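**Q** got a predicted model here, sequence first, then my questions.
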Amino acid sequence: MEAEAAKYIGAGIACIALAGAGLGIGNIFGNYLAGALRNPAAAQGQFPNLLLGFALAEATGLFGLVVAMMLLFVV
C-alpha cells in the first residue's frame, strides 16, 4: 500500500519538470519576440538559436514525463 502511494508521489514530483519546461519555453519565445521587435534585422539570424533553445527545454519536460510514466507503469 505504501509503495503504491510512493509511486504516485514520485510521479507527481517528476511532472514538475513539465511546469519548468513550460516556463522555459515561454521565457525563450518571449525574449526572442522582445529582441525581434527591437532589432528586426537580427531576428532571422537568431532563429536557429531559438529553435535549439526550444528543443532543449522541451526535451527536459519530455524526460520528466518519461520518468513519471516509468514510475507509474514499470516499477
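**A** In hand now; what should we look at? Residues are numbered from 1 along each chain as shown.

**Q** could you use CA atoms for every contact and neighbour count after this?
**A** OK.

**Q** report the contact partners of the residue nearest to the spatial centre of the chain.
**A** Closest residue to the average C-alpha location of the chain: A21 at 2.0 Å, with Cα atoms, centre = their mean. A21 makes contact with A57, E58, T60, G61, according to Cα atoms under 8 Å, 6 or more residues apart in numbering.

**Q** buried set for the helix or strand containing it?
**A** Using DSSP states H and E, A21 sits in helix 16-38. Residues of helix 16-38 classed as buried by neighbour count (16 or more other Cα atoms under 10 Å): A17, L18, G20, A21, G24, I25, I28, Y32, A36.

**Q** take a look at this one as well, against the first:
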Amino acid sequence: MDHLAQAASVAYDLKNAFSKTSSKSPSSGLVGRNLKFTSVLELAKETCFVHRVPLPQWWMSLLPLVSELSDVED
C-alpha cells in the first residue's frame, strides 16, 4: 500500500473515532510554533458565539504598532 492510501486510511479512522465523541473530541491548531490539541469544551470557554470571535484578542495590542508603521494620519 502506498503512503497516500495509508494516510487516507488513518484519516478515515480518526474521523470515525472522533465523530463518536463529539463533545470530547480534540481540535488541532497552531499555538505559537507548536501544534496543540484542544478539547471542544476548552474552546467553548474562549469563544464569543454571538460575535463568532475568540475572547482573547491578542492582535488588539498590535494596533498602535500598525498605526505607527503605516503612514495613515488620523
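**A** Here it is on my side, so go on. This structure is a prediction, so every number in the text was calculated from the model and none was measured.

**Q** report the TM-score for the pair.
**A** Overlay of the two chains. TM-score (TM-score structural alignment, normalised by the length of the second structure): 0.30; 29 aligned residues with a Cα RMSD of 2.8 Å.

**Q** coming back round to it: adding distance to L72 of the first structure, write the buried residues of helix 16-38 of the first structure out as JSON lines.
**A** Converted to JSON lines, these look like this (distance: Cα to Cα, whole Å):
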{"residue": "A17", "distance to L72 of the first structure": "16"}
{"residue": "L18", "distance to L72 of the first structure": "16"}
{"residue": "G20", "distance to L72 of the first structure": "21"}
{"residue": "A21", "distance to L72 of the first structure": "21"}
{"residue": "G24", "distance to L72 of the first structure": "26"}
{"residue": "I25", "distance to L72 of the first structure": "26"}
{"residue": "I28", "distance to L72 of the first structure": "31"}
{"residue": "Y32", "distance to L72 of the first structure": "37"}
{"residue": "A36", "distance to L72 of the first structure": "42"}
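
**Q** good, wrapping up.
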